[in-house]
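Engineer: no FASTA, just this:
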């Protein structure tokens, strides 16, 4: 998906599931490869799954 976003010269990629889940983590290995592709190509990533789950009206984890 990231390679296609780069090929299409996107500025923003909107996804359902994000790369990070709750805890702060060091970005290394495969995660570094993924994140660095976006950074090097100036592509922002917006993931809406976790914010929507926590929403008091439309979420299902409240």
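Structural biologist: Thanks, I have the structure now. All values reported here derive from a predicted model rather than from experimental measurement.
Engineer: use CA for all of it now, contacts and neighbours both
Structural biologist: Will do.
Engineer: mind listing what's buried in the helix or strand harbouring residue 31?
Structural biologist: Taking DSSP states H and E as the criterion, residue 31 maps to helix 29-40. Burial within helix 29-40, assessed by neighbour count using 16 or more other CA atoms under 10 Å, is assigned to 35, 38.
Engineer: take a look at this one as well, against the first:
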């Protein structure tokens, strides 16, 4: 994946997260959990995109 696509995706995710945090009224605890989940997902996606984290298709949950 080209670097410019990564940067554009990070900008879009950041703007969407900012919009949700700014304009959607919800409890502070829910916003914090949402922020943490999105940041962890983006970090895992970046690690996978750079090849540091192996293919996510091999992960199995529960069985």
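Structural biologist: That came through, no problem. Worth saying up front: this structure is predicted, and the values here are computed from it rather than measured.
Engineer: And the TM-score between them?
Structural biologist: Between these two chains, after superposing, the TM-score reads 0.31 (TM-score structural alignment, normalised by the length of structure 1); 33 aligned residues with a CA RMSD of 2.8 Å.
Engineer: what packs against the helix holding residue 31 of structure 1?
Structural biologist: Contacts defined by 3 or more CA pairs under 8 Å, 6 or more residues apart in numbering; DSSP states H and E place helix 29-40 of structure 1 against helix 2-7.
Engineer: in the helix it packs on, what counts as buried?
Structural biologist: Residues of helix 2-7 of structure 1 classed as buried by neighbour count (16+ other CA under 10 Å): 2, 5, 6.
Engineer: Can you name the element that comes right after it?
Structural biologist: Next in sequence after helix 2-7 of structure 1, counting helices and strands by DSSP H and E, comes strand 12-15.
Engineer: ok so, going back, which residues are in contact with the helix holding residue 31 of structure 1?
Structural biologist: Where contact means CA atoms under 8 Å, 6 or more residues apart in numbering, the residues beyond helix 29-40 of structure 1 that reach it are 2, 6, 19, 44, 45.
Engineer: name the helices or strands packed onto whichever helix or strand comes after that helix?
Structural biologist: In the C-terminal direction, the helix or strand that comes right after helix 29-40 of structure 1 (DSSP H and E) is strand 44-47. If contacts are counted by 3+ CA pairs under 8 Å, 6+ apart, strand 44-47 of structure 1 sits against strand 12-15.
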